[in-house]
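> Need a 3D model of the following:
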Amino acid sequence: MRTYGRLLSSPTTTVSLVAALVGAIPIGMWPLTIVLGALDAGGTGADAGVLAAVFGVGNAVGVVSQGALLSRVRAAVLLPLFAVLGIVAAALLSGGVVLAGAALAGIAIPAVTPAVRGRLATSVPGADRPGAYALVNVLFQAGIAIGPLVAAALAAGGLIGVAPAIAAGGGLVAAGLLAVAHRSRLERPAGAVRVGPMGRGALVLIAAAGAAGFGIGTLQVLVPVRSTPAMAGAAFALLALAEVAGAVLLGGRARPGRAFRMLVAGTGGMALLYVLLQLGLAPVPAAVALGLATAVQSLGSALALDRFVPPARIPAVFAVQVALVILGAAAGSFTAGVLPDGAFAIAAALLAVAGAALLGLARRPVLRPAPTGPRAVAR
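Below you'll find the predicted structure:
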């Protein structure tokens, strides 16, 4: 736990991590806010589903766009500008312009986590990065869990109408916190768009993230359908807790040199678990094991990304990873709806292919650390 002590002793790192937590709350809050708001206004379940889908697409577009811009524009300027758009989105939703409001709400969520991830890659010593990335993952998951609880509490109190403004306000607070901690400008490094092994390596990591997202999407549909509400809730809660526990325990002990071992092991473990789910494994034990495997895979992916991507490009590539997880989850949910008897098998196959590609990537002799120094980052 000394790693975490060293990380939290830095005020800048601590503020960045708090920003990651606060920034994740609107991500968890907005979808349920939009759905409950539509139902409260007299819309049907189909109406709510369309709005949720529009929001999801907007979120994917927004995070990729901001990630790309972070290599050219200071985070302290860019993220507050996008966060202000969230206030506009809240006004549109309150005024009945719901499709535009839902799309803009997704676009406007400030890409705090990619910005924090990029800063940690350049400001934290290599030996402490596993712990730093683990903390980002834990705090992000915590924020994602808190968001729906806030929206549900507001709805229960008859205050769902103010939920969009609160969600948008959370984005503003997170962007403000990051503006305090993240003042440096990341410059576009020479060779950042060069085609070669580094580019292919990043693409494999991004594709593996999409495969993991597809699996989660199948779970989000099939676990509630095939079990009781109480069991489904317990399964998802245990999955989140297991992922958090795994990230904390592994982050304090892992070393960057073991990135590909963790990545391949985590991806392979996830593939095996989806095979077992296809064969009838109960959701609760599967959720615990899947949470642990996801923690291993996520941390390995974060560390491996540092070996393929220059520091100034990490926010952009990480943002694409996040978008692929979102879109992969949407594809997994759709597949589970139309092919419920084969969705887990498809998830297992995608993860197995991703694991094989990662194993081949790990054996390539061209792996090398991403460049650092004054050409990569100007402080």
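> C-alpha from now on. contacts and neighbour counts both.
OK.
> Okay, and the residue nearest to G269 when sequence neighbours are not counted sits in which element?
Leaving aside its sequence neighbours, G269 sits nearest to A293 (Cα to Cα, 6 or more residues apart in numbering; 5.9 Å). Assigned by DSSP states H and E, A293 belongs to helix 283-308.
> which residues does the residue nearest to V244 when sequence neighbours are not counted contact?
Excluding its sequence neighbours, the residue lying closest to V244 (Cα to Cα, 6+ apart) is V138, at 5.3 Å. By Cα atoms under 8 Å, 6 or more residues apart in numbering, the residues touching V138 are E243, V244, A247, V248.
> any idea which of these has the most stuff around it?
When neighbours are counted by other Cα atoms under 10 Å, A247 leads the contacts of V138 with 29 neighbours.
> mind listing what it touches?
A134, L135, N137, V138, L292, A295, V296, L299.
> G170 too?
Residues near G170 by Cα under 8 Å, 6+ apart: V22, G23, I25, P26.
> Equivalent analysis for L21, please.
V136, L139, F140, A142, G143.
> And this one, please, so the two structures can be compared:
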Amino acid sequence: MQPVSASLNAARCSVTYGAVLRVPHVARLLTSTLIGRLPSGMAPLAIVLVGLDGGYGTAGALAACYLLANAAGGPVLGRLVDRRGQTRVLTVSALIATAGFALILVNDSQVLGALIAGFARPPLDATQRSLFRPLMPDRDHEHVVLALDASAQELIYIAGPLTAAAVAWAASAQTALLATAAIGLVGTLLVVTSPPSRAWRPTPRAADWLGPLRSTGLRRLYAAMACAGVPMGAIVPVAVRMGDRLQAPGLAGLLPAALSVGAVIGGIVYGARTRTGPVYGHLLLLCAMWAAGWLPLMAATGPVTAVAACLVPGAAMAPLLSAAYILTAHSAPEGRATEAAALLVAALDIGCAAGTAAAAAPLGLLLLPVGGAAALLLLVAGPTGDRRSLPFSAPAQTREAP
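The predicted structure is shown next:
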């Protein structure tokens, strides 16, 4: 790979968010997928609220079933999308997920319903990123729109629980669950009826059961992102314990919200800046920031300092995810971009689930920096060559129509 010259970097204008949003169909795709992915933030709380009639243990088990099934189903549906196209797979999966949510309301079928709803949740985060690439005129635009999407995604985890709680308070937990299903279905239909999604066609590829997992570099990246996901899952139980220790129960909700707010701010700032150098180098730096960013929270002595400290790792979270998605997209085997992105989401989900479970231990607070540090170690020992030298900026290139 030839290096990008200094003169080319100097001549390149920074791509703005406005320029990206003016690209045809981008604004609709961002809005539609935000609606379709809102259940990711609503469903866990809505399921817990419905399951509380059976006790906290039952409620937690139902939510865990949903999350684990989601991690398992995403790559399967991603592979189907890469083989059959988006329209049929996303529409059918959305209908099945809706039926699964309804089944949770039937007492004897709650576990089955949670498994169905989780497994069939449309992988909109993965499919959207496969739509962005052919729409963008060059790699600069692609990286900015991915940074914008990573920031916007954090709004889901702020607005989702608030929406579920508001509907449950105004009506009932059952209504909140049905609203979750309806919003997911509407958002998915908005995506599949968009021109880019309807025009998207699978790329012919050789049969391979391992798919993206055959790539050593991607396997290492997935393992690293699973480690990076541990603090994302651990923050909720850690926040509960910290709230008890500091006699501030409100921290249970405030700390995860502060993390998401920090991610929104960090992602927007990161996407607005002109980036140079290899993507892999940015990923290493962001992983180091993700690990070190938790240290102020561990030293917090009061509720206010704890909330402020949680903004620090949040500022690295969305940029970290953006860089990981960029590397995944450019490392994916031909015709397997959706599956590769879905596997990245699954790795993060598995890490989140592990972090949530392990954070209940007495030393659960240590998981926050340790998860990021483990991810950094895996990446430092990662692949060399084209994957490490993939630059952020590249000349505009002709892309095939979607």
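> returning to what we had before: what remains of the contacts of L21 of structure 1 once you look at structure 2?
Counting by both residues aligned by TM-score structural alignment, their matches' Cα atoms under 8 Å, structure 2 reproduces these contacts from the contacts of L21 of structure 1: L139, F140, G143.
> can I get those residues in TSV with secondary structure and distance to G196 of structure 1?
Shown next, in TSV, are the kept ones among the contacts of L21 of structure 1 (DSSP: H, G, I helix; E, B strand; the rest coil; distance: Cα to Cα, whole Å):
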residue	secondary structure	distance to G196 of structure 1
L139	helix	34
F140	helix	32
G143	helix	37
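> Please identify which of the residues you listed is nearest to D40 of structure 1.
Nearest to D40 of structure 1 among the kept ones among the contacts of L21 of structure 1 is G143, at 24.7 Å by Cα to Cα.
> The alignment partner in structure 2 of that closest one: neighbour count?
Structural alignment (TM-score structural alignment) places G143 of structure 1 against I156 in structure 2. Neighbour count of I156 of structure 2, defined by other Cα under 10 Å: 22.
> who are the neighbours in contact with I156 of structure 2?
Going by Cα under 8 Å, 6+ apart, I156 of structure 2 touches L34, R37, L38, S40, G41.
> Pull out the buried members of the residues you listed.
For the contacts of I156 of structure 2, a burial check counting by 16 or more other Cα atoms under 10 Å picks out L34, R37, L38, S40, G41.
> Roughly how far does the counterpart of the second one in structure 1 sit from T267 of structure 1?
Looking back up the chat, that one is R37 of structure 2. Correspondence of R37 of structure 2 to structure 1, assessed by TM-score structural alignment: A24. Counting by Cα to Cα, to the nearest Å, the separation of A24 of structure 1 from T267 of structure 1 is 24 Å.
> Within the helices and strands, which one has the alignment partner in structure 1 of A64 of structure 2?
Aligned by TM-score structural alignment, A64 of structure 2 pairs with A53 of structure 1. Assigned by DSSP H and E, A53 of structure 1 belongs to helix 45-69.
> Show me what that helix is packed up against.
helix 11-40, helix 75-94, helix 98-108, helix 314-338 (3 or more Cα pairs under 8 Å, 6 or more residues apart in numbering; DSSP states H and E).
> tell me the contacts of the residue nearest to the spatial centre of structure 1?
By Cα atoms, centre = their mean, structure 1 has its centre lying nearest to V322, at 4.7 Å. Contacts of V322 of structure 1 were listed using Cα under 8 Å, 6+ apart, and they are A60, V63, A209.
> Show me what it aligns to in structure 2.
So, by TM-score structural alignment, V322 of structure 1 is matched to V345.
> which residue ranges form the helices in the stretch 101-250 of structure 2?
Taking DSSP state H, counting those that start in this stretch as the criterion, the stretch 101-250 of structure 2 contains helices spanning 110-119, 124-135, 139-170, 173-192, 195-199, 216-245.
> ok, and for the longest one, which residues are buried?
To tie it back to what came earlier, the one meant is helix 139-170 of structure 2. 139-161, 163-165, 167-168.
> Measure the mean distance from stretch 306-313 of structure 2 to structure 1 post-superposition.
Averaged over the aligned pairs, stretch 306-313 of structure 2 sits 1.8 Å from structure 1 after superposition, using mean Cα distance after the TM-score superposition for structure 1.
> If anything else comes up later, I'll come back, but that's it for now.
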